[in-house]
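In: got a structure for you, letters missing:
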């Protein structure tokens, strides 16, 4: 999808404003060259002060992008989990992870990823994927907690790893979005940035 635009993207340069290894691997998967620059933005806003979880994720993604000063194209993202209107952040400890698992166990969790592409223009998108989970026994939950797979993951959900991948009955939406970067949406945003740049150059 990006191949016709790749030379222009490479000449502009791509900066990923994220320390997430999963997001880095997703960009490598589509063979998009990038440099890494963690924004340093303090994600300490209270999600309850926002209109909805999508706006909260978008607030974080916007501010991550704003922290990066460069002439290159900046990609930033933020992923939050939501169950029944409640945002699940990254668990602070095993007890917190167990609490979160109890909220989505046998039910539905929404994963929202906000993506911002900042270049000569700024493009924003929020992608939502619905995850339907199987009912997990106490024994399975105990094992998952001991595995520590959940560490550093929004809602204690890590779909690309051994245990959590077996908990999921069905996805409705983009799988890559759950991992932290909806590739189809991102590619469309990058293409739009190149088209906007072409238009600007033709006018000038």
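Out: Sure, I can see it. Just so we're clear, the structure is a prediction, and the values are computed from it rather than from any experiment.

In: can we go C-alpha only for contacts and neighbour counts from here?
Out: Noted.

In: residues contacting the closest residue to residue 154 other than its chain neighbours?
Out: Leaving aside its sequence neighbours, residue 154 sits nearest to residue 90 (Cα to Cα, 6 or more residues apart in numbering; 4.3 Å). Counting by Cα atoms under 8 Å, 6 or more residues apart in numbering, residue 90 makes contact with 151, 152, 153, 154, 155, 156.

In: With respect to residue 126, which of those residues is nearest?
Out: Using Cα to Cα, residue 154 comes nearest to residue 126 of the contacts of residue 90, at 15.9 Å.

In: Enumerate every residue touching the residue most central in space within the chain.
Out: Residue closest to the average C-alpha location in the chain (Cα atoms, centre = their mean): residue 180, at 2.7 Å. Residues near residue 180 by Cα under 8 Å, 6+ apart: 22, 23, 77, 78, 79, 113.

In: so which of those residues is the most crowded?
Out: In terms of neighbours by other Cα atoms under 10 Å, the contacts of residue 180 top out with residue 77 at 30 neighbours.

In: Residue 61 and residue 76 touch, don't they?
Out: Yes. Contact criterion Cα atoms under 8 Å: residue 61 and residue 76 qualify, at 5.5 Å.

In: which residues are common contacts for the two?
Out: Contact criterion Cα under 8 Å, 6+ apart; residues shared by residue 61 and residue 76: 115, 116.

In: try this one side by side with the last:
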């Protein structure tokens, strides 16, 4: 089995490396729009599966593709990646002092056509933040590549996140516990680090 990661996220790469799996990165542009009727976990799962479909034709029989998409939901509103600094400030202003949900959808697709799509949810609690704290974070950490305009592993996570219910790694962009389990199930193999 050769694992192919279709993601430009340095956090996903680090998590797979920490998991001890060897993998290759393949990238191509994929439209990240989704049907308006989808909500919460369904959005993340749809996007992960949609990304995988763009790679399907190029997969070899011994390859397993991993695609993922992380979204932040405040009530029923989906907060994707901010378009600019002011959009990031707007999102963080909405999130401060409240709890929200982070969903990561994952699609595993084999070159033989077997596919599994799943998601994981983590509830994240933020303490109230000042406008100065929010602007400092946006200016110094440039969270424009992050759903909800923040990374839990960044400065904002250290000062704002008061409690998590669920996987911390899911908030970083990959529910590695589920990925490990599903890879073993999908490939009918016992995975070990370095495999």
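Out: That came through fine. Since the model is a prediction, treat every value here as computed from it, not as a measurement.

In: now what about the TM-score between them?
Out: Overlay of the two chains. TM-score (TM-score structural alignment, normalised by the length of structure 2): 0.89; 183 aligned residues with a Cα RMSD of 1.4 Å.

In: mean per-residue distance, the helix or strand that contains residue 137 of structure 2 to structure 1?
Out: Following DSSP states H and E, one finds residue 137 of structure 2 within helix 131-141. Superposed on structure 1, helix 131-141 of structure 2 shows a mean distance to its aligned partners of 2.0 Å (mean Cα distance after the TM-score superposition for structure 1).

In: That helix packs against which elements?
Out: Other helices and strands packing on helix 131-141 of structure 2, by 3 or more Cα pairs under 8 Å, 6 or more residues apart in numbering; DSSP states H and E, are helix 85-95.

In: before we move on, the earlier item: which among the contacts of residue 90 of structure 1 gets closest to residue 138 of structure 1?
Out: Nearest member of the contacts of residue 90 of structure 1 to residue 138 of structure 1, counting by Cα to Cα, is residue 156, at 15.8 Å.

In: before we move on, back to that, make a markdown table out of the contacts of residue 180 of structure 1 and add secondary structure and distance to residue 143 of structure 1.
Out: What follows is the contacts of residue 180 of structure 1, written out as a markdown table (DSSP: H, G, I helix; E, B strand; the rest coil; distance: Cα to Cα, whole Å):
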| residue | secondary structure | distance to residue 143 of structure 1 |
| --- | --- | --- |
| 22 | helix | 23 |
| 23 | helix | 27 |
| 77 | strand | 31 |
| 78 | strand | 28 |
| 79 | strand | 25 |
| 113 | strand | 28 |
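
In: show me the contacts for residue 119 of structure 1.
Out: Applying Cα under 8 Å, 6+ apart, we find residue 119 of structure 1 in contact with 71, 72, 73, 74, 193.

In: In strands only, show me the residues you listed.
Out: Mapping the contacts of residue 119 of structure 1 onto strands (DSSP state E) picks out 73, 74.

In: I'd like the contacts of residue 119 of structure 1 written out as CSV, with distance to residue 6 of structure 1 and neighbour count added.
Out: Shown next, in CSV, are these (distance: Cα to Cα, whole Å; neighbours: other Cα atoms under 10 Å):
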residue, distance to residue 6 of structure 1, neighbour count
71, 17, 13
72, 14, 19
73, 13, 24
74, 15, 26
193, 12, 21
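
In: of the contacts of residue 119 of structure 1, closest to residue 145 of structure 1?
Out: residue 74 (35.4 Å).

In: Show me what that closest one lines up with in structure 2.
Out: By TM-score structural alignment, residue 74 of structure 1 lines up with residue 65 in structure 2.

In: Would you confirm that that match contacts residue 112?
Out: No. Contact criterion Cα under 8 Å: residue 65 of structure 2 and residue 112 do not qualify, at 10.9 Å.
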